[in-house]
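Chemist: Below is the sequence, then the predicted model.
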Amino acid sequence: FPIVNANLYIRPTETNLFKPYHILEIEGIRILFIGIITEEVIAVSKSEPLIGSFICIEDAAREIEYICNSYKDIDIDLTVLLTHIGYEQDLKLAKLLPKEIGVDLIIGGHSHTILEQPAEVNDILIAQVGAGSEQIGRFDLLINMDTNSVHEYSWQTVPINDQHCPRDPVMDELLGGYQAEIDGKYNTVICRLPRKLEHDRRFRETELGNLFADILHYQLGVDIVMLASGSIRKKSLPRLVTRSVLMEIYPYVESMISFSVSGLMLRDMLSHLMQTLYHEGGREFYQWNKDLRVEVLADGEIGSIEMQGEPLDPKAQYRVALQEYHYGIIDENFGLTHDDLADNGRVRVVSTSSQDNIIEYMKTQKIPYSPCDGRITLHTPLEDR
């Protein structure tokens, strides 16, 4: 199946970066697939001079309408949107689409929402099945070929386990030939922890978030490390840490970018982040090292901020490090532009792989105890989304 995306294009020629749609015919049923990608990925494309994008959901809806109208001469029986914009944005998108264009399904992602039954908005069925490959969703559809619409459907989430997905002995034998080599490289023990560390919720301080942020702070030599909570992909780190376990939990081999901000700019960054999270449905939360302690009041306003036990000095300069992807979208999450940062001091790459930094530290250093120590105090808890 090809990559399909309708909201990224090449600026000089105004042609799509990827194929915007794909028509598949199965046993006489023509299915139109259209792809829409997450706004965070689109935001990164802003720094690419050759890549343009339809940023807002309204523009995406107009592009979908354009594609559907362009194929009115083809007898499309089922129209499916493949999105990665989050469940709430899927609901908004469905409301914007005219019924006449004939969109039937939205199969979404990004927010990791699990639905017992699909939502239905504007006669469009909307479904998600959580995160990763723990389960898949299954639609059984009865299509009305006269109206080109879904007449009846059933939906279920199917766990990926031996009961529902029996093992294939031919594939097991093929993969077994590579297993010893893989085990030798990736199942080497990096370290042993005093106990399992948790990261069971993304939108609060966690033990594992504290550990990784403290490690990167030590390794990079900056004042503050802000580590995206969503980049930690599992809910816990076991006591026995192997390379493969660590790479599953933190799979991102990406650079760390450092820049300078004043204490006042840092307060404004945190204020923008929390206002986005509390009032605008923001999806990015960050873990940071123990030198920075922040109080977030009930309405998302920033209360007290301390650096190394002292009140934040609004005139002092601090070096902050972010993952490269999150530096790319710093205006979205923290309200600062790249020009703002360049004007305030040098912007530089301090590591080409944050994963390497974490692995090296855990191999060579005594692992610090990193409990939830109140470095991020939320008077009103944030719900996962």
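Modeler: Thanks, I have it. The shown structure was predicted, so the numbers you read here are calculated from the model rather than taken from an experiment. Numbering: from 1, shown residues only.

Chemist: switch to C-alpha atoms for all contacts and neighbour counts from now on
Modeler: Will do.

Chemist: Let me see the ranges of the helices in the stretch 151-300 of the chain.
Modeler: Using DSSP state H, counting those that start in this stretch, the helices of the stretch 151-300 of the chain run over 169-186, 207-220, 243-249, 263-279.

Chemist: Out of the ones you listed, which one sits most buried?
Modeler: Most buried of the helices of the stretch 151-300 of the chain, by mean neighbour count (mean count of other Cα atoms under 10 Å): helix 207-220, with a mean of 22.

Chemist: Which elements pack onto it?
Modeler: strand 197-198, strand 224-228, strand 286-288, helix 354-364 (3 or more Cα pairs under 8 Å, 6 or more residues apart in numbering; DSSP states H and E).

Chemist: So which of the ones you listed is nearest residue 182?
Modeler: Closest to residue 182 of those is helix 354-364 (Cα to Cα; 17.5 Å).

Chemist: just how off-centre is the next helix or strand after the closest one within its chain?
Modeler: Per DSSP states H and E, the first helix or strand lying C-terminal to helix 354-364 is strand 376-378. How far strand 376-378 lies from its chain's middle: 22 Å, per Cα atoms, centre = their mean, to the nearest Å.

Chemist: Please compare the first structure with the one that follows:
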Amino acid sequence: MRRYTLSLALVITLLSPLPAETLALGIMHTNDHHGHLMPFRHDGEDGWGGVARRRVAIQRNRADTSYQWLLLDAGDVFQGTPISNLLTGFLDLECMNQMGYDAMALGNHEFDFGYDVLRSRFADVNFRLLCANVIDRERGTSVAQPFAVIRRGAYRIGVIGLTTETLAGETHPKVKESIVAYPAPVVAGLANYLRGTGCDIVIVLSHQGYGRDLALAAAVPELDVIVGGHTHTQLDEPTRVGDVLVTQTNGWGRYLGVLRMIFERDDETQRFRLVAHQNEYQPMSPDLPEDEGLLAFIADYDRRLQEEMGRVVATALRDFSVEEVRLRENELANLVADAMRTQTEADIVLMNGGNFRAPLAAGPVTAGDLYAVLPFDNFMVKVNLTGAKIRECLEYSTNQYGDGGFLQVSGLRLHYRDGVLVSALVGSDPATAVPLDDAATYSVVMTDFLAIGGDGFPLAEDPYGPGFTGLEQRATFSTWASAQRDLNSALDGRVLVEWIDMADPGLAD
């Protein structure tokens, strides 16, 4: 009889469990780029950001071949600088092509130039534009591909795009032609579908804001990662909700998010589980070199725009800030609102604080400066509203204190105390202003964005009906400013905000 013996080492090997299958996945991510192709000033220092600097950082991270890499963006690539706006996002997307992005969620500002312009941009990209929860009403289909399955080696990674559910109130008026679905059920269904079709990892590219991303992570545990945007939230570390990581950078390309993760496959469920992660928000600071090829590519377009953007329109006699334009009366908003009232001969002008996006420095004011201050291509609408409807809008403005819907005005004098409208007078001169008459009718000028109920305002005017003026807000202000030559404004008490028995919520941390 033959005897067979096994070495102790072989016995231990046979009895030991096999090592778990691991997946090393790296995600580089951005959000809320807002047209910042070129370096800009940040925290008092010039030379931050810019896509040429970002490309160098991306290439350095990709050199770490121990990870499978994805490059993702969570939306709002469009809108924010003259070069981006004048080319309606084309140059931003082309730079993303050259950086090698894999996918991008549509943000609300991707719709700012109109749905037709956005659809025309789909042909310009080599990566996936994703949006699962906005439906084209006319066609009955999603406005973009809802999800993509990206292969990395032997692994399948599902990426879902999600846009803010308040889209219709935050962008181009004609976007109301689209239907926005509540996101959580949409995402849950797609996540289960992707798992069922063999995806190893499921990621959401979300442009709905940090708070909603946390709620989504809790509601849909089938997810692995949520890469967010919209609220420009700068985190110290990704937030973990159960097994879901939620991350976001603060926008403009100031930082490149870099998330390295190790997943192990669970023998029982066969699902990969996160076992370790390392995170960086890499600063795109001036000491990081720029990619010369991409810099030259952008500079060629930039040179073509400089002549028009450098055209001097007027002279600012003082610095104008937008720092508290969403909290109280603001000199720059006064200047613009008064100009609109003069140009349209209206009784009253209402403008949302979120309309004003950049300060204006003392000295020559160029066309490029006006693009930065008023980047949105909105038209002015002149409608007749009752005093009661105007009062309703003014009272709603208190709910928007600290947010983009806080109203700046011309032709009114308002007094708010502890978040309540105490008085509303019609007129600019406090000596002759009279109480707002609920039964009277007034001519009111506002942007088409506000007229359709943007920022949730209780309005539903037809922006292209009888009240359409054909006056684009930036061009209208430019015409007025050119005639004035010297620009000056001061606080005159037209919007008095007091917090007496309550703490000022605008001062909260």
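Modeler: Looks like it arrived, so ask away. Nothing here was measured: the structure is a model prediction, and the numbers come from that model.

Chemist: mind listing the strands for the stretch 51-200 of structure 1?
Modeler: Secondary structure of the stretch 51-200 of structure 1 (DSSP state E, counting those that start in this stretch): strands located at 51-53, 78-83, 105-107, 119-121, 124-127, 135-144, 149-159, 189-192, 197-198.

Chemist: What span of structure 2 is the last one aligned with?
Modeler: Matched against structure 2 by TM-score structural alignment, strand 197-198 of structure 1 falls on residues 320-321.

Chemist: what's the matching stretch in contact with?
Modeler: 330, 331, 332, 358, 359, 360, 361, 362 (Cα atoms under 8 Å, 6 or more residues apart in numbering).

Chemist: before we move on, what about stretch 81-94 of structure 1?
Modeler: For stretch 81-94 of structure 1, using Cα under 8 Å, 6+ apart, the contacting residues are 33-39, 57-58, 61, 103, 105-113, 121-122, 124, 126, 128.

Chemist: Straight-line length of it, end to end?
Modeler: Criterion Cα to Cα, to the nearest Å; first-to-last residue distance in stretch 81-94 of structure 1 is 10 Å.

Chemist: residues in structure 2 aligned with it?
Modeler: Under TM-score structural alignment, the match for stretch 81-94 of structure 1 is residues 204-217.

Chemist: that older thread, and the strands of the stretch 51-200 of structure 1: which comes nearest residue 223 of structure 1?
Modeler: strand 197-198 (24.2 Å).

Chemist: how big is the offset of the closest one relative to structure 2?
Modeler: In this overlay with structure 2, the average offset of strand 197-198 of structure 1 from its partner residues is 0.5 Å by mean Cα distance after the TM-score superposition for structure 1.

Chemist: Give me the distance from that strand to the chain's centre.
Modeler: For strand 197-198 of structure 1, the distance to the chain centre is 20 Å (Cα atoms, centre = their mean).

Chemist: likewise stretch 215-226 of structure 2?
Modeler: With Cα atoms, centre = their mean, you get 21 Å for stretch 215-226 of structure 2.

Chemist: next one: stretch 402-410 of structure 2
Modeler: 18 Å.

Chemist: end to end, how far does it reach?
Modeler: 19 Å.

Chemist: now do stretch 305-324 of structure 2
Modeler: Start-to-end, stretch 305-324 of structure 2 (Cα to Cα) is 31 Å.

Chemist: hang on, residue 334 of structure 2 packs against residue 493?
Modeler: No - if you go by Cα atoms under 8 Å, residue 334 of structure 2 and residue 493 don't touch, sitting 10.5 Å apart.

Chemist: Residue 254 of structure 1: how many residues sit nearby?
Modeler: Here the count is done by other Cα atoms under 10 Å, and residue 254 of structure 1 has 15 residues near it.

Chemist: Show me what it lines up with in structure 2.
Modeler: Under the pairing rule here (TM-score structural alignment), the equivalent of residue 254 of structure 1 within structure 2 is residue 378.
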